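Chemist: Output the structure for:
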Amino acid sequence: MPGRDLRALFSTNDRTLGAAEAFTNRQAQWEFAVAALAEHLRHVSNSAFDPEDLEAARDNVVVFHGIGGIGKSTLSRKFEASLADPWQRPAQWGAPAWGGARILPVRIDLARSASPDFEKIVLSVRLALAAIGQPLPAFDLALRRYWEHQHPWDPLEDFLNRGGLAARFGKALPQQMQSALADVAQALLLPGTVGSAVGQVTGALVGALRERRQTVRALAGCSRLADLLESEPDLDSLSYYPHLLAWEIARVPAEKWVTPVILLDAFEEIGDRTHRDFERLLQRLVWLMPNAFFVITGRSRLQWADEALQGQLDFTGSTAWPGLAAHDIPQARNEFPTPRRERQMLIGDFSFEDCDDYLARRLSADGSPLISEPIRTVIGQRSHGLPLYLDLSVMRFLELRRSGHTPQPTDFDHEFPALIARTLSDLTAPERHVLRSVSLFSSFDVALATRAAALPQQASAQRLVERPFVRETPCGLWPYHLHALTRATIRGADDQTDDRWSPADWQQAAIRAFAALGERWSGGSDRDRLLLVGCLRQGLAIARDYRLDLGWLTEAAWTYVGDSVWEPLDLAASSEREVEAATAADALVELLSALARRQHQNRSRTVERLVAVADTGLLPAELCEMAVYYRAKAQRDLGHTEGSRQGMQLVVAGGGRLAPNARRGLAHLSRLAGDFPTALEAAEHLGRAGRHHRVVGDVRWVQGDMSLAAQAFGAARAEAEEHGKSGEAAMSQAMRAFTLAFTTDPITDDEIDLGEHLLAQVDLRAAALDIRIAALLRDAGTDAGVEGRAQVLAAEINTSGLLFVQAKLELARAFHHAIRDDQAGVASRISRLRELTREGYYAYYVDIAHFMADLALDTPSRAQWLDEQQTVHQRWRSMVTDRRALLISGPATGAP
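Modeler: The predicted structure is shown next:
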């Protein structure tokens, strides 16, 4: 049954409010722990198991680690309750499969608020074992001797009553210890009372053990008892006494036999990675009690399997703790014949459904959830699955009600400073400094974190990435990222910690982080697109949020657009809403986002966005030129040729980086108007920067000169590949495949395959559509579903707003109908082409459709062909007749 949430109950006068501790899911953690415990039980019940074996590997521990507030302590308490009483087990947790084995759970809180010390921990374990109902003389004698030496004026019984341990575990221990002492004294035939003679008893017992007397044969089986009783009774000796408990547990009669399950919670609070004195004592407890099972919960992974800790702890390395290593490791000894799975589990975030379930059950009124569904939705989304955020939101809900305000969803667009305090509580000052610095990044590595924090060594960053709120994606460019809620809270909440940063501190950190990204990009390979895009994404966000000058972003932006790959930048300003740019970084974010998104949205939307960004006046002249040029390209795609011409001329006049591209744009506009001689002449002066080979190919294919066109496109692809321009190479190959698809050349299939391969690496919608049209052309004249595929493709092209691609598709359909001598089909396509080219651009497509079907032109052609019109007519007609002859002489591509 769920417990009462006292904090919530004492936050309101409303006695009708139901407040229950809500426990949600965590089924995977339960199954993980139960499976490990079942394996442990099988191991200790084996006749070959020896609790005094100090060399065998240990696999008697599982670890649950996770970010502060993820619910580790709640999980630990629920484990204890479920093991102690099956009725307390959550409904979704399955029953454990260990038969009649008796489990004795004892949970020990290591949090500083619980004032833990090693004496209390050892006493807690022994007090729990008092439930067996019999003395454990070997341990009890050693403990009694230790206590009287260390606390001569503080009787153990008084200490247990004062500290609350007697109330929790009962008062049987002093009586059991006294009974053990009396039994040993009687066995040794010692005179008088033994209540204050522990020193005399232990001295006589050691002698008897050394002499192997028959009177102490019951204790003689513990081979190290005499050594422990002779050692100085200090804290170090006490840490070895658990060995005696393990020996005693192993010899408990079968009807009383139990398996202790010791739950150590808040393990991170016993020290740090420099001071491990307390951890060393606890590790001895775990190692020396191999027949007990330990469930450890804390913020970090347990490092005991790390060989580097040798000397700081007694037992280290993967051989000693195979289950704590990060991967399966075969055992050095044969007590476990198969490799064992890792025994450490990261406690993950709640799913959105779990968050909603938690909030719905936490507060109720008349049996219904008090927190409405819209509010639960907002809280669940902002929580990123962190239970502590849910808990804080519940208290905020009650606080708002207490103030007379009816909580609304907008009230929970809120950051909680308490999350910062929880996250920072066990970090060193340098680690806190690094944490704040890396909160500026969406992802990072140790070197980037160190540089952004301006630290001389990487040690603090290296320690930080091992924390549970730092997540790892090993295959990423930068492998680490902060838990989303941690990052948002560190950056957004009103930080009231002692070493909080001022606005000036944050500004300086942003400058450092921005510079670190620039250094990383400038130091990378010229062709490393992944690094470029990663630096751009993060650099743009930092520059925008902290109003930094563009700096290295300008050159990075030119590199980004130079290859026409168009990876998405995934920045907030790339949404469909109108963006009010306030800084140059805002404007650059919108510019690059518009250019990347144009591959996935109608070109008219691209024009709107580029007009808006150019009109802000925030961009430097060279980047404003970029907006003007790509706006002119989009206008050309839409058929707005006059606006496109004006934009291209403006860029040419400016003489900037895009002037060669704009000259190519003007050549394309001449080609679109049918002025082929002017376009071809312009191509001769464009050079590599102006993509001269591709311009020649674009002019040649409409002449029906497919051989020269294919050669030109092939040369364009080769030149692009030579200079590492994968986007240009893909576009050129797409047009080469499109050109050859009109012919009967057998290499067409290979050219289409190559085009698809190159396009898989970039994001170029128009070129991808060209390849699909090429596939239709290859199958033209057959029954391979050409018309059906064309109709699907037409719908997609219409969405994109790419007018010139629509005209290409209609030309391909006209080719298909001409091969099949379908005069009605040809007439329909000619009509559609006239509609698409009514502004006069691409009007020669209507002429080419006539040529294909060997029809006379209705009106004189306005195109200025490179050769005689009749020659062009004959070339296009020959391609139709050649395809017909091929289909008659050989099998069709499609089904008959």
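
Chemist: use CA for all of it now, contacts and neighbours both
Modeler: Fine.

Chemist: Taking the centroid of the protein, which residue is nearest it?
Modeler: The central residue of the chain, meaning the one whose C-alpha is nearest the mean C-alpha position (C-alpha atoms, centre = their mean), is Thr473 at 5.9 Å.

Chemist: where's Ala557 relative to Phe412, distance?
Modeler: Here Ala557 is placed at a distance of 38 Å from Phe412 (C-alpha to C-alpha, to the nearest Å).

Chemist: To compare against the first, here's the next sequence to fold:
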Amino acid sequence: MGRDLRALFSSNDRFDASEAFTNRQRQWELVTAALQEHLRHIANPAFDAEDLEIPRNNLLVFHGVGGIGKTTLSRKLEMALTSAEHRPAQWGAPTWAGERILPVRIDLSRAAGTDVERIVLTIRLALAGAVGRPLPAFDLALRRYWEHNHPGEPLEEYVRRSGLRGKFAELLPRQMQAAVGEVVGALELPGMVGSAVGQVTGALVRALRERRQTVRALAGCARLADLLEAEPDLDALSYYPHLLSWELARLPVKKRVVPVILFDTFEDIGDRTRRDFERLLQRVVWLMPGAFFVISGRSRLQWADEGLQGQLDFTGPAAWPGLATREAPPAHTAPATGGSRQILVGDFSPEDCDDYLARRLSRDGQPLIGEDIRAVITARSHGLPLHLDLAISRFLEIRRTGRTPTAPDFDHAFPALIARTLSDLTAEERHVLRSVALLDAFDLTLATRTAGLTHQVGAQRLTERPFVDENPYAVWLFHLHGAIRTTIRTADDNTDDRWTESDWHQAAERALAALGEQWTHALAPSRTLLVSCLRQGLRLARDHHLGLGWLTEAAWAYVGDSVWEPLAPPAPDEPATDQGQTAADTLVELLSTLARRQHEHRERTTDRLAAVIDTGLLPNDLSEMATYYLAKACRDLGRSDDSRRGMQRVADSGGRLAPAARRGLAHLARMAGDFPLARETARTLGWEGRHHRVMGDIWWPHGNINQAVAAYTAARSEAEQHGVAGEQATTQAHLALVTAFADPTRADDELLLAQQLLNGLDLRATTLTTQIAALIRDAGTDDIEDRAHILRTEIDVAGLTAALQATLELALAFHHAVRGSHQALASVTSRLRELTRGGDYAYYADIAAFIGDLPAETSSPVRWVDGEAATRDRWRALVIARRAETR
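Modeler: From the prediction side, this is the model:
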């Protein structure tokens, strides 16, 4: 760590001024070099897997800002370590030979729902296939933990349900059972294999304490007896990796394997004030010195900080020598023994910015820059080291005047960033730079058009500058560094060629027009391009009060696919002016509401759409869009009269959504039980009104599965021909639902296809429909009611109770009918009658009665296409057929 002489000589005050930045590295070379060193370490005869006192250097940390590529790197490393064919050619071959490397990648993100149980199980599952034999010490402890904490839940069922699948997933339960069997045989305890694992454990502990010859194979594990005697809770589970480490160390040479465990998204396990999960995870690393760990996250690991004693079990530079050194080695060198194991992969994360600011200037070991000021600087910097340097300079300048710096002194961009950024640019490059500051991302064509130039050379030269980042996988390759972009847009620009407000407005108009041209004239238009153009275009129109132009057609294209990616552009860089809400603001709210309804209660959706309509700022066709989706939301909430009025208004207008509104009226007729009217309406709809899907919705309540399947199959084919991904997924989900009643085996395939079509889409109701279909497919099995209870809660949270709740109850009715549970069936039928008392979906209660061969209500408003008797016979036949299959 060098000395910051500029800061040191800026004041008469004596304070510590130190540099703290790290360098970037070639990550693959660092991994291979560190892993090679690790292999030499564990091959040393003096290595002891049970030694808890020697320092640990069995890890490498990659840290950097979000989106810089850490997860991609983690995945690449996993693949490269798995086999040579997956390793990029430029990475070069590793230098070790004859060693079996087992990469195990674990996603710690909140979305993955990872906990300590999943981590330990994932590692053991990977070893199940690599080792191919029981690991008795660990397996017996895990078996005891599992039976204590998951009574009645077989491990194999948990593995299946939790998604911990893999080609070796089935091996683990068998190996654990074999491990128990080995101990039972050694102790001569016949008949105790299986449920008596507690007795087996107790007998083993006594044998270990008594040093019996029969358990000499396990007696070498010094801490086994203590771990088996400890309360088998989550805390104890975090120590079980010690048993894994011992087992791996005593494997025969031919079976020996070195796990390389990659923990990704480390920042999601908590923060720097709550370290409970981190403490348990650190134990895994410490207690498996024979394994090598590659950890990726947004911040450095602080395990070498002695100030964390009490929060973590193993802290300080003596424990983690590789984490104590803050600088990474130069990119062309490998880390030396004991050298830095923390590698920066991009700009600083917020935590690292704060850490840097706190360390850069200090007095008596305490940060000179207060926490509130550090927070403002960090937010403004976007992780840019230059911004942090300028903020520190400003801090010192303010102190030199005799005034105490405050947080508001730093709530702005630094004009010096502009001067430094523009200092060596040509006039044309400066012009292009200001132009692309309006854009979230750009390519050469977009930059050139936004700048109003006729040639690309200026944009080409600009992209070679270090403050322009490149993402080869994005729609537009280039984007400005966040701090540079914000500064160019918002800081006072005192340069000679600065822009006026009119200049900025004209550039925004050119940028919006250029985005529209890219979308409308694309040789291969794609959903990704559409959404990207919309996001940038909506922000430009909103922030610069521009007309909607091509955004109207783009909005229709966005809605037409029914995919619903998030669209809300980021908040403006500058506070809103007093010019009032614009049509662009309203369109942003409309499209954001339609996307967010997949995650919000429908009540919230109706409020937001009503507010959009009330503004009166949208053109007529977009106002009809809001009206149509408001009517849909009302239908989901069971407000049929409000829905009918909205649908009729849109249908009468004859606009783009008129066919969809007529489909909505057909749905409302079906909901009311008037199937003949619904069928007559469906015949007039055509593809635009999704006629085949509407017919499928009519036929399956009649128990006419064959006609429903044919209708949904035709609907899916039409959606595929028109390239409407959302409609494909929706019709496939309905196809899986109806197939599940008649053919569970085929339903497996249909559900798999539905899940594939839903991948990447955001269709909450459709996703819930597939889960109901899975219940119907599994009717007659034991866990249906528990799964239904969870689904009922999800449906209620989504505000989709009107239709999906009734469908869920019907699935339960089918399940009880298959099992012959008459009382439970009667209870479900009663709930359905209560749910549909208002008249909508009353036919569900009738179907439940048909399923159970119960009398339907004489006052039922339902009008069946071919009469009640035929419908009853078809539903009873489905139940009888399923009973025969489940016997």
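
Chemist: which residue in structure 2 lines up with the residue nearest to the centre of structure 1?
Modeler: When the two structures are superposed using TM-score structural alignment, Thr473 of structure 1 falls opposite Asn471 in structure 2.

Chemist: on that earlier part again, what residues are up against the residue nearest to the centre of structure 1?
Modeler: Pro479, Tyr480 (C-alpha atoms under 8 Å, 6 or more residues apart in numbering).

Chemist: one more time with 10 Å, if that's ok
Modeler: Listed by C-alpha atoms under 10 Å, 6 or more residues apart in numbering, the contact set of Thr473 of structure 1 reads Ser443, Pro479, Tyr480, His481.

Chemist: How many residues are close by the alignment partner in structure 2 of the first one?
Modeler: Under the alignment (TM-score structural alignment), Ser443 of structure 1 pairs with Ala441 of structure 2. Each residue near Ala441 of structure 2 was counted by other C-alpha atoms under 10 Å, and the total is 22.

Chemist: got it, and the one 5 residues further on?
Modeler: Burial of Leu446 of structure 2, expressed as a neighbour count using other C-alpha under 10 Å, amounts to 25.

Chemist: so who does it touch?
Modeler: 435-436, 439, 452, 456, 459, 476, 510-515, 517-518.

Chemist: wait, doesn't Ile772 of structure 2 sit right on Leu737?
Modeler: Yes - contact between Ile772 of structure 2 and Leu737 holds when scored by C-alpha atoms under 10 Å: they sit 7.3 Å apart.

Chemist: Check which residues of stretch 416-426 of structure 2 are buried.
Modeler: The neighbour-count criterion (16 or more other C-alpha atoms under 10 Å) identifies Ala416, Leu417, Ile418, Thr421, Leu422, Leu425 as the buried residues of stretch 416-426 of structure 2.

Chemist: Equivalent analysis for stretch 511-530 of structure 2, please.
Modeler: Judged by neighbour count using 16+ other C-alpha under 10 Å, the buried positions of stretch 511-530 of structure 2 are Ala511, Leu512, Ala513, Ala514, Leu515, Gly516, Gln518, Trp519, Leu529, Leu530.

Chemist: likewise stretch 637-651 of structure 1?
Modeler: Using 16+ other C-alpha under 10 Å as the test for burial, stretch 637-651 of structure 1 gives Asp637, Leu638, Gly639, His640, Thr641, Ser644, Arg645, Gly647, Met648, Gln649, Leu650, Val651.

Chemist: swap in stretch 428-448 of structure 2?
Modeler: Applying a neighbour-count criterion of 16+ other C-alpha under 10 Å, one finds 429-448 buried in stretch 428-448 of structure 2.
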